[in-house]
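Novice: Need a 3D model of the sequence below.
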Amino acid sequence: MEQSNHTIDCGEFMSRRWRPREDFEVLFRLIEESLDHLRPWMSWVAHHSRRAAADFLANCGLEWTSGQAYNYSVSIDGVPIGACSLIRTTEPQGREAGYGCIQPPQGEGLLQRQQLL
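Specialist: You can find the predicted model right below:
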């Protein structure tokens, strides 16, 4: 997979590569505020902890470097609202996109539009 940009300006919102040290509290808070919403869709929520969030962020750097996955925080006017990822699949040029958003603005299609960029 071709190296991705560290930031993507989507006009009404910004996607930025997760940073392990700087973004830990933000990521942990986003997940905490969204547990009930995430639980039916994301099996990893059952194992959510401060350690799991730190491990995810550390792994983001390794995956980015290897080209396995590009994980981003998403914000509006500097306020984090969610996350999105582009992940390599087993197909030679295969990619899988994933995203999640806190409420609000969940349901407004922002992250779906981001996936199209």
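
Novice: Please make it C-alpha for all contacts and neighbour counts, starting now.
Specialist: Fine.

Novice: which one in the protein is furthest away from the centre?
Specialist: Distance from the C-alpha centroid of the chain, by CA atoms, centre = their mean, peaks at residue 92 (23.0 Å).

Novice: any chance you could map the strands in this protein?
Specialist: 7-9, 14-17, 69-76, 79-88, 95-101 (DSSP state E).

Novice: From residue 1, how far out is the residue farthest from the centre of the chain?
Specialist: Relative to residue 1, residue 92 is positioned 9 Å away (CA to CA, to the nearest Å).

Novice: And residue 116, by the same measure?
Specialist: Taken as CA to CA, the span from residue 116 to residue 1 is 17 Å.

Novice: which of these two has more neighbours?
Specialist: residue 1 (16 against 7; other CA atoms under 10 Å).

Novice: what about the helices in this structure?
Specialist: Per DSSP state H, the chain carries helices over the ranges 24-38, 50-66, 110-116.

Novice: one more to line up against the first:
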Amino acid sequence: MDTPAERFSSSGVGLRRWRPEDVDELVRTVRQSLGHLAPWMPWARHYDRDSALGFLRDSVSGWRSGKQFDFAVLDEHGLAGSVSLMPRACAGVEVGYWLHPSRTGRGVMTTAVAVLTDEAFRRGALRVEITHDLANVRSRGVPERLGYRQVGTLPPAQPVAPGGCGIEMVWRRERPLGHSR
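Specialist: The predicted model follows:
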């Protein structure tokens, strides 16, 4: 997949490449989201400024190397979460995301993932996948609403997230026929 654009906007949701000056807002948003994130994302449990600085450094190097493209998700209230495009083998891309609990149920992440799914196809991806723990019902809603189809499950990830069952659901969308780069 070719490098995506660094900024998007759709239906009141903005996506932009993470910046070093986002560090304090990132820490604040993750800490406010701890009860919502920690059951699924163990990294959130001890998130601090050093964790955020490490993520932002990794985001810069991932962008340069083409291994991962991380975006801040913004709405009218500021930082709402994060979404990433991660190129995989055989022209595939994985999308990962998290969202502040006050923004759930409003279409924020569905819009963000829809935008990045389209961008991945524009940039040459043949398929886009989303994986999440079977027990994470809220994460399941995003691929369902966007027309992804469940294509299977993966064996339990180790370690299993505290709120999860360890079985990862895999959802996929294929590049539409006739979709040009």
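
Novice: Quick TM-score on the pair, please.
Specialist: TM-score for the superposed pair, counting by TM-score structural alignment, normalised by the length of the first structure: 0.90. Supporting figures: 115 aligned residues with a CA RMSD of 1.4 Å.

Novice: Need the winner for burial among the strands of the first structure.
Specialist: Mean neighbour count (mean count of other CA atoms under 10 Å) peaks for strand 69-76 among the strands of the first structure, with a mean of 23.

Novice: Give me the angle between that one and helix 24-38.
Specialist: 90 degrees (axes from the mean of the first three to the mean of the last three CA atoms, to 10 degrees).

Novice: Show me how far strand 69-76 of the first structure is from its chain's centre.
Specialist: What separates the centre of strand 69-76 of the first structure from the centre of its chain is 4 Å, taken as CA atoms, centre = their mean, to the nearest Å.

Novice: and what of stretch 81-101 of the first structure?
Specialist: A distance of 9 Å separates the centroid of the chain from that of stretch 81-101 of the first structure, by CA atoms, centre = their mean.

Novice: and the gap between the nearest residue to residue 71 of the second structure once chain neighbours are set aside and residue 46 of the second structure?
Specialist: Of all residues not flanking residue 71 of the second structure in the chain, residue 17 sits nearest, at 4.5 Å (CA to CA, 6 or more residues apart in numbering). Separation of residue 17 of the second structure from residue 46 of the second structure (CA to CA) stands at 24 Å.

Novice: what's near enough to touch the residue nearest the centre of the first structure?
Specialist: The first structure has residue 83 as the residue nearest its centroid, 2.7 Å off, counting by CA atoms, centre = their mean. Residues in contact with residue 83 of the first structure (CA atoms under 8 Å, 6 or more residues apart in numbering) are 71-74, 99-101.

Novice: Between these, which sits nearest residue 43 of the first structure?
Specialist: Of all these, residue 43 of the first structure sits closest to residue 100, with 13.6 Å by CA to CA.

Novice: Need the counterpart of that closest one in the second structure.
Specialist: Aligned by TM-score structural alignment, residue 100 of the first structure pairs with residue 98 of the second structure.

Novice: hang on, isn't residue 129 of the second structure packed against residue 171?
Specialist: Yes. With contact defined as CA atoms under 8 Å, residue 129 of the second structure counts as touching residue 171 (5.4 Å).

Novice: And the residue farthest from the centre of the first structure, how far from residue 67 of the first structure?
Specialist: For residue 92 of the first structure, the distance to residue 67 of the first structure - CA to CA - is 13 Å.

Novice: where do the contact lists of those two overlap?
Specialist: Counting by CA under 8 Å, 6+ apart, no residue touches both residue 92 of the first structure and residue 67.

Novice: picking that back up, now the strands of the first structure in a markdown table, please, with extra columns for distance to residue 107 of the first structure.
Specialist: Formatted as a markdown table, the strands of the first structure follow (distance: least, CA to CA, whole Å):
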| stretch | distance to residue 107 of the first structure |
| --- | --- |
| strand 7-9 | 20 |
| strand 14-17 | 17 |
| strand 69-76 | 15 |
| strand 79-88 | 12 |
| strand 95-101 | 8 |
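
Novice: No more questions from me, cheers.
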